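Visitor: no sequence on this one, just coordinates:
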């Protein structure tokens, strides 16, 4: 009798072990992978641009905005990298410059070089114009994730990105006009 119970338990235990070995990333789809894979280098470039502001701008509003961008996007890069690792997908490698990538709003290598060469009000204008375009691209990417994504955490992050970066676009446009 004990042997019979043991023999019947083996398939149940094996099934439980196999379920435990399954995908721990939850339900995700190709749109989620694309969102994270594309948004990571997009965010990295925004962080690079924000770091340029620290040494090239004297405008307290630009400096505060740049710090907020860096502080928001650094942790988001880590979060999205974690998802890709959980899903068994490659995390994009860090690259110098990053210009010419296909994501909407990415600054070209020339635009990055222009920002690196500028300072003061000239830098501020280049930074704000480039970051408005950059954020507009991120909002488009976030909207695509909200429409097509399946992984709840990625869809939630996309919504947060759309809201925060839309607000930052308004702030930057105000600074450009002001």
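Guide: Thanks, I have the structure now. Note that the structure is a prediction, hence the values are computed from the model and not measured.
Visitor: can we go C-alpha only for contacts and neighbour counts from here?
Guide: Noted.
Visitor: Tell me where the longest helix sits in the protein.
Guide: In the chain, with assignment by DSSP state H, the single longest helix is helix 120-148.
Visitor: What residues sit buried inside the next helix or strand after that helix?
Guide: As assigned by DSSP states H and E, the chain's next helix or strand after helix 120-148 is helix 152-177. Neighbour-count burial for helix 152-177 flags 153-155, 157-159, 161-162, 165-166, 168-169, 171-172 (criterion: 16 or more other C-alpha atoms under 10 Å).
Visitor: tell me, how many neighbours does residue 62 end up with?
Guide: Burial measure for residue 62: 22 neighbouring residues, criterion other C-alpha atoms under 10 Å.
Visitor: That one touches residue 124, doesn't it?
Guide: Yes. Applying C-alpha atoms under 8 Å, one finds residue 62 in contact with residue 124, separated by 6.9 Å.
Visitor: let's bring in a second one:
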């Protein structure tokens, strides 16, 4: 009798062990399925999501701001041997140092998105540029007559004209950046737009003060 009970008990224990093992296996499989289903996305999935996390506004912002920045850098480059005010020269240097890297950054975004990067060969200062797109009517852009006039001026005349033109140019950039902040989706682009608004608004105030001193 005892022997029979022992055999039955061992069989029951064995069956319990098999059941427990099956339950554990099922749980483990369930955890894996949750992970695969998106609870913890793979690195490649995250990278793909980041690559497409932008919208048409982000593309428009980058394609418009690149030629806009290029013109500001071109204008600033004239100050080195034309401006008479050291403060104007310092401002121009700061504009170049801030905007040139931003041009490279935005160009990198467009390449990553498979979008056209505005070219430099056909830049005409009237709103058009190379790369197959147009910036006609872009806020703050100078036309060719303005650029020629600035290039031909010097000393105090240059200082006054440069500051007047750059205030208008910066106001256009701020307008474009505000649109990106409101409608853009790509976080690095909206962050750069915020930086543009902050930095260029401060420079507009600085330039208006310099114009006030010149006028006085």
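Guide: Perfect, I can see it now. Since the structure is predicted, the reported quantities are computational estimates derived from the model, not experimental observations.
Visitor: Residue in the second structure paired with residue 175 of the first structure?
Guide: Aligned by TM-score structural alignment, residue 175 of the first structure pairs with residue 210 of the second structure.
Visitor: Distance check, the closest residue to that match other than its chain neighbours against residue 201 of the second structure.
Guide: Spatial nearest neighbour of residue 210 of the second structure, chain neighbours left out: residue 163 (7.9 Å); criterion: C-alpha to C-alpha, 6 or more residues apart in numbering. Taking C-alpha to C-alpha, to the nearest Å as the measure, residue 163 of the second structure falls 14 Å from residue 201 of the second structure.
Visitor: if we can go back for a sec, identify the contacts common to residue 62 and residue 124 of the first structure.
Guide: Residues touching both residue 62 of the first structure and residue 124 (C-alpha atoms under 8 Å, 6 or more residues apart in numbering) are residue 53.
Visitor: which residues touch the spatially most central residue of the second structure?
Guide: For the second structure, residue 189 is the residue whose C-alpha lies nearest the centre (C-alpha atoms, centre = their mean; 2.6 Å). Residue 189 of the second structure sits next to 58, 62, 180 when contact means C-alpha under 8 Å, 6+ apart.
Visitor: Buried ones among the residues you listed?
Guide: 58, 62, 180.
Visitor: Please convert the contacts of residue 189 of the second structure to TSV, extending it with distance to residue 107 of the second structure.
Guide: Below are the contacts of residue 189 of the second structure laid out as TSV (distance: C-alpha to C-alpha, whole Å):
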residue	distance to residue 107 of the second structure
58	12
62	7
180	16
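Visitor: How about the residue mapped onto residue 197 of the second structure from the first structure, nearest residue that isn't a chain neighbour?
Guide: Residue correspondence to the first structure (TM-score structural alignment): residue 197 of the second structure is matched to residue 162. Leaving aside its chain neighbours, residue 162 of the first structure sits nearest to residue 139 (4.9 Å; criterion: C-alpha to C-alpha, 6+ apart).
Visitor: From what I see, the one you found and residue 157 are in contact.
Guide: No. Judged on C-alpha under 8 Å, residue 139 of the first structure makes no contact with residue 157 at a distance of 11.4 Å.
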